[in-house]
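> Sequence and predicted structure, then a few things I'm wondering about:
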Amino acid sequence: MYITEAKFQREQNNFDALRLLAAFMVFITHSYGFPIDPISRLTGGTYTLSSWGLIIFFTLSGFLVCRSISRSSLRDYFWNRFLRICPALAVCSLLMVIIPGCIFTTLPLREFLLHPGTWHFLLQNSFPVQVVFKLPGVFNERAVNVSLWTIPLEIKLYIALTSWFLVEKKALSLKKHRRITLAEELIAQPENKANQYK
């Protein structure tokens, strides 16, 4: 199925509504005041509202990222992915160090701020090939932001998509080359046969 460029315009689709629905599903599941998850109940605990919300997010992301990679150079594609993830995540990581970190750490504030684990959390999560969930002395060394688990997965999916795109592009190029070669052979065949009878 081919989708025209016009369908990507905001007024022509419901991507924002789907994103809002997905965010609401994740929010509901992560809220302690919502005791019953209807999806979990219907599926015997196999799925939750948040798992379906994540499926929606990843599906929309895949759809839009496929469009992005097909319309731009690889350099621009990777730069756009970097800008989409890293600056916001760096700010988020800094806020996690400042707000829950400084407020809830059991370490003296100066020790917390100079602790290698704090800097490791901040720097590693700003360029997240692998994320760090814990801050020293915060929440009894439990995760500060569990939702970061999706970021390395997202990066791996971007890389997988790029690999697939490059293979597909090469395959199409070879197929086009084969068609040209076949056409040349078909054109040359009558000439060769004619030369045989001379």
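Yes, it's here. Just so we're clear, the structure is a prediction, and the values are computed from it rather than from any experiment.

> make it CA atoms for all contacts and neighbour counts henceforth
OK.

> From the chain's centroid, how far away is the lengthiest helix in the chain?
The helix that spans the most residues within the chain, counting by DSSP state H, is helix 150-196. Mean-position distance between helix 150-196 and its chain equals 27 Å (Cα atoms, centre = their mean, to the nearest Å).

> What of stretch 189-198?
58 Å.

> same check, this time on stretch 27-44
On Cα atoms, centre = their mean, the centre of stretch 27-44 falls 25 Å from that of its chain.

> Likewise for stretch 67-83?
Distance, stretch centre to chain centre, for stretch 67-83: 12 Å (Cα atoms, centre = their mean).

> for stretch 100-117, same thing?
Distance of stretch 100-117 from its chain centroid, counting by Cα atoms, centre = their mean, is 31 Å.

> ends of it, how far apart?
The stretch stretch 100-117 measures 15 Å between its terminal residues, going by Cα to Cα, to the nearest Å.

> one step back: now do the longest helix of the chain: which elements does it pack against?
helix 49-71 (3 or more Cα pairs under 8 Å, 6 or more residues apart in numbering; DSSP states H and E).

> for the helix it packs on, which positions count as buried?
Within helix 49-71, the residues scored as buried using 16 or more other Cα atoms under 10 Å are 49-51, 53-54, 56-57, 60-62, 65, 68-69.

> Next up, a structure to set beside the first:
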Amino acid sequence: MIADSRKNNFNIIRFVAAMMVVLGHMCHLIAVDVSLFLGQAVSTIGVKIFFLISGYLIAQSFLNDSNIFRYAVRRIFRIIPGLIGVVLFAVFVVGPVFTVLPVSEYFANGMTWSYLKNIALYVQYFLPGVFEANPYPNAINGSLWTLPVEVMMYVAVPVIFLLFRKGNKVVIAGVLAVVLEIANLAIGKFRPDAFYVIYGTDMVSALSIIPYFFLGIVFLSSKVKKYLNLQLAIGILCIAEMMNFSSLKSEIMVFVVLPYFIFSFAFAEEPKFVKCFSKNDFSYGLYLYGFVIQQVIVKILWEYQLTLNVYFVICACATTVFGMLSWFLVERPAQRLAKKILKSERVAKLGKFDITKIE
């Protein structure tokens, strides 16, 4: 029997996924071999876990309340305030402190103000004169590229559910996941250097994670959940980790094995981590601040020739602090404001339509 969907291990999974992203990025930022899990960079697996969980929770939220305006308010106030915080932190704190330019020149440079486009989800990676001498030079926050993709999925959920109002949402989501994954595999096989940018986002890279969002929706079905088994999932995961597959076979394996393990763990009987971060969710803040804080720490400590493990521990602790600050100072107040807005009777009456529930 699978645990009640309201009692799950999602919060601890998101925290671990955020730390996987920190570890994976740490390898790049100090120029060492990238840590792998299931044949892929551990940070890549972390991002795919985020999209799996996001697909499940976002679709569930929309099914519970299909008021378009209320849905939009919840999504905007969940993602944008934290993003604004980290972008302003980079421009007005990290930039002036670490740029090799005089501060007056830094603020006179158009690239500085162009970085603010990140708030509008138009991804910009550089600030003038910042981190130029780092082992991974110039990049301020490489994590931001996934946020436009996430917002695309926020838009896709109500659009798809409206277009297929009377259809089986699980089947539709599953078909989309498989079709998009086949397209991703085909590009990786025949056009590995493909690069197609729309609004500052590489859509080829986006295609590598979008299928996982739709896979997450599949697990809303009780008919799918009944096949989840944590012991079996752990066994399959261990066997998969021991295999040495090509990149193509590894991607197929991850597509099959990772969702089954994540949701088996999330809905395990008597979930032991249900209370972890139940009131305070730091995972988004960890994800937002990880890369930039890591670059700062590498800049400060590079001359000491620290090992990967030491860097990771230091950066994990520092990023957790900033994740907590983001939650308490920005994200939680923003969510409280969103709740006040949602109490408006005018908002409650707008944008409502009926949809078929997932069984």
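Sure, I can see it. Remember, it's a predicted structure, so these values are computed and weren't measured experimentally.

> Need the residue closest to the centroid of structure 2.
residue 50 (4.5 Å; Cα atoms, centre = their mean).

> looking at it, that residue is touching residue 14, isn't it?
Yes: Residue 50 of structure 2 lies in contact with residue 14 (Cα atoms under 8 Å); the separation is 6.5 Å.

> Off-centre distance for stretch 24-35 of structure 2?
That offset, for stretch 24-35 of structure 2, works out to 19 Å (Cα atoms, centre = their mean).

> And for whatever residue of structure 1 lines up with residue 148 of structure 2, the neighbour number?
Matched to structure 1 by TM-score structural alignment, residue 148 of structure 2 sits across from residue 152. Residues near residue 152 of structure 1, counting by other Cα atoms under 10 Å, number 16.

> likewise the one 10 residues further on?
Counted with other Cα under 10 Å, residues neighbouring residue 162 of structure 1 total 19.

> what separates the counterpart of it in structure 2 from residue 342 of structure 2, distance-wise?
Per TM-score structural alignment, the equivalent position to residue 162 of structure 1 in structure 2 is residue 158. According to Cα to Cα, residue 158 of structure 2 and residue 342 of structure 2 sit 18 Å apart.

> Show me what residue 185 of structure 1 aligns to in structure 2.
For residue 185 of structure 1, no residue is aligned by TM-score structural alignment.

> neighbours of residue 185 of structure 1, just the number please.
Look at residue 185 of structure 1: counted by other Cα under 10 Å, it has 13 neighbours.

> Next: residue 356 of structure 2.
14.

> doesn't residue 164 make contact with it?
No: taking contacts as Cα under 8 Å, residue 356 of structure 2 lies outside contact range of residue 164: 9.1 Å.

> contacting residues around residue 37 of structure 1?
By Cα atoms under 8 Å, 6 or more residues apart in numbering, the contact list for residue 37 of structure 1 reads 29, 48-49.

> what's the closest of these to residue 140 of structure 1?
If you rank these by distance to residue 140 of structure 1 using Cα to Cα, residue 29 comes first, at 23.4 Å.

> So what does that closest one match up with in structure 2?
Match for residue 29 of structure 1 (TM-score structural alignment): residue 24.

> Setting aside sequence neighbours, what's the nearest residue to that match?
Nearest non-adjacent residue to residue 24 of structure 2, counting by Cα to Cα, 6 or more residues apart in numbering: residue 43, 4.3 Å away.

> Based on its surroundings, how many neighbours for residue 340 of structure 2?
Per other Cα under 10 Å, the neighbour tally for residue 340 of structure 2 reads 10.
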